[in-house]
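Colleague: take a look and give me a structure for this.
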Amino acid sequence: MDRQRMHRLGRRLVKLSRQVHLEPQDVTPSPAEELILGDVMLYPGSAVADVVKRTGFTQGYVSKCVAALTDQGLLTTGVDPADRRRIVIEPSVMLVSATRRRTPPLTDVLSDALGGEASATEVMAMLDELAELLLR
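Modeller: Okay, the predicted model is just below:
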């Protein structure tokens, strides 16, 4: 695999992942905002520094995105009761309920893209294996 093909594969995977969380009429957040939203959904109660560590974005960028997503009603922030100097980030009730209501299974998205459930299952297994290798 060459660099260009790897880049195209990454872009295609991002496009497919975006279909899992959105309906056609939804406003589409930027890929970075989606990554931050997904991180907060997986790790509610995280501090900005935690999100920075997991996403690889700078602290200033994460803070800016969190502020914008909070203004949009997708995230909430509050003071950490254990350390009053830290701000913790939570998914908003609106985000949690919208995600539950709208999220089709990834296998459905891949089945549509690949033309069948068998191919989707095979690709899911390969992606799991790749994630294990690259996300250590």
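Colleague: only C-alpha atoms from now on, for both contacts and neighbour counts.
Modeller: Noted.
Colleague: can you give me the strands for the protein?
Modeller: Under the criterion DSSP state E, the chain contains strands at 46-47, 75-79, 87-91.
Colleague: give me whichever of these is most buried.
Modeller: Mean neighbour count (mean count of other Cα atoms under 10 Å) peaks for strand 87-91 among those, with a mean of 22.
Colleague: run the chain-centre distance for that strand.
Modeller: For strand 87-91, the distance from its own C-alpha centre to the chain's C-alpha centre is 15 Å (Cα atoms, centre = their mean, to the nearest Å).
Colleague: again with stretch 36-55
Modeller: Worked out by Cα atoms, centre = their mean, stretch 36-55 lies 10 Å from the chain centre.
Colleague: hang on, the earlier thing: export the strands of the chain to JSON lines and tack on distance to Ser97?
Modeller: Shown next, in JSON lines, are the strands of the chain (distance: least, Cα to Cα, whole Å):
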{"stretch": "strand 46-47", "distance to Ser97": "20"}
{"stretch": "strand 75-79", "distance to Ser97": "12"}
{"stretch": "strand 87-91", "distance to Ser97": "10"}
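Colleague: please give me the structure for this one as well, since I'd like to look at both together:
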Amino acid sequence: MGPVELMLLGRTLMKLGEQALPSTGGGGERTVVIVMSDVYEHPGTTVGEVATRTGLPQSAVSGAVARLREAGSVLAEPDPADRRRQLLARNPTPTARQREVAAIDIAPTVAAALSTDEPAALAEVLAALDTVARHLRPHR
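Modeller: The predicted structure is shown next:
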């Protein structure tokens, strides 16, 4: 597999994740997940720093942070160095939404994407995804 195939596989996996993820009705789940991941990897960060690291517009990051704060997934506190800024961090207590998402079985979504309906193929792909996730899991 080369870098282009790896990128295309990543896009396919993102699309499958989006299909498996229940919508909150507000749209923008991809942006929210990207922002949440960045905040979790960089506790004590600001909206501007998240925007710089992710390449997302600051307005999109602000909207995602507002949704994450409302859901209780992200906490904010004033920056002691500049009281106008908020420092963002992961809420250590899992929210109802996080528990809901963690309980989702991705097998039906993956099965629908396969070019075959053989149970052995689904089991092989799910095992491969578990292996990749175990070795390349983002910092949490």
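Colleague: report the TM-score for the pair.
Modeller: Scored against TM-score structural alignment, normalised by the length of structure 1, the superposed chains reach a TM-score of 0.56; 125 aligned residues with a Cα RMSD of 4.3 Å.
Colleague: picking that back up, for the strands of structure 1, which one sits closest to Pro29 of structure 1?
Modeller: Closest to Pro29 of structure 1 of the strands of structure 1 is strand 75-79 (Cα to Cα; 13.0 Å).
Colleague: contacting residues around that closest one?
Modeller: Residues outside strand 75-79 of structure 1 that contact it (Cα atoms under 8 Å, 6 or more residues apart in numbering): 37, 66, 69-70, 85-92, 95.
Colleague: same thing but 10 Å
Modeller: Counting contacts by Cα atoms under 10 Å, 6 or more residues apart in numbering, the residues outside strand 75-79 of structure 1 that touch it are 37, 40-41, 44-47, 66-70, 84-96.
Colleague: and the angle for it with strand 87-91?
Modeller: Interaxial angle of strand 75-79 of structure 1 relative to strand 87-91 (axes from the mean of the first three to the mean of the last three Cα atoms, to 10 degrees): 150 degrees.
Colleague: from the contacts of strand 75-79 of structure 1, which would you call buried?
Modeller: Buried members of those, counted by 16 or more other Cα atoms under 10 Å: 37, 40-41, 44-47, 66-67, 69-70, 87-92, 95.
Colleague: if we can go back for a sec, just tell me which of the strands of structure 1 ends up closest to Ser17 of structure 1.
Modeller: strand 87-91 (18.9 Å).
Colleague: map Met124 of structure 2 across to structure 1 for me.
Modeller: Residue 124 of structure 2: Glu, not Met. Glu124 of structure 2 maps onto Glu122 in structure 1 when the alignment is built from TM-score structural alignment.
Colleague: distance-wise, check its match relative to Asp128 of structure 1.
Modeller: Glu122 of structure 1 sits 10 Å away from Asp128 of structure 1, going by Cα to Cα, to the nearest Å.
Colleague: for the most centrally placed residue in structure 2, which residues are in contact?
Modeller: In structure 2, the residue lying closest to the centroid (Cα atoms, centre = their mean) is Val33, at 3.1 Å. Val33 of structure 2 makes contact with 18, 39, 64, 68 under the criterion Cα under 10 Å, 6+ apart.
Colleague: state the distance from Leu129 of structure 2 to Leu13 of structure 2.
Modeller: 10 Å.
Colleague: tell me how many other residues crowd the closest residue in space to Val14 of structure 1 that isn't next to it in sequence.
Modeller: Spatial nearest neighbour of Val14 of structure 1, excluding adjacent residues (Cα to Cα, 6 or more residues apart in numbering): Pro31 at 7.8 Å. By other Cα atoms under 10 Å, the residues close to Pro31 of structure 1 number 13.
Colleague: touching, Pro31 of structure 1 and Leu13? I think so.
Modeller: No - at 11.6 Å, Pro31 of structure 1 does not count as touching Leu13 under the criterion of Cα atoms under 10 Å.
Colleague: for Ser17 of structure 1, see how far away the most far-flung residue of structure 1 relative to its centre is.
Modeller: In structure 1, Arg84 marks the outermost C-alpha relative to the chain mean, sitting 27.5 Å out by Cα atoms, centre = their mean. Distance, Arg84 of structure 1 to Ser17 of structure 1, by Cα to Cα: 36 Å.
Colleague: thank you kindly, that will do.
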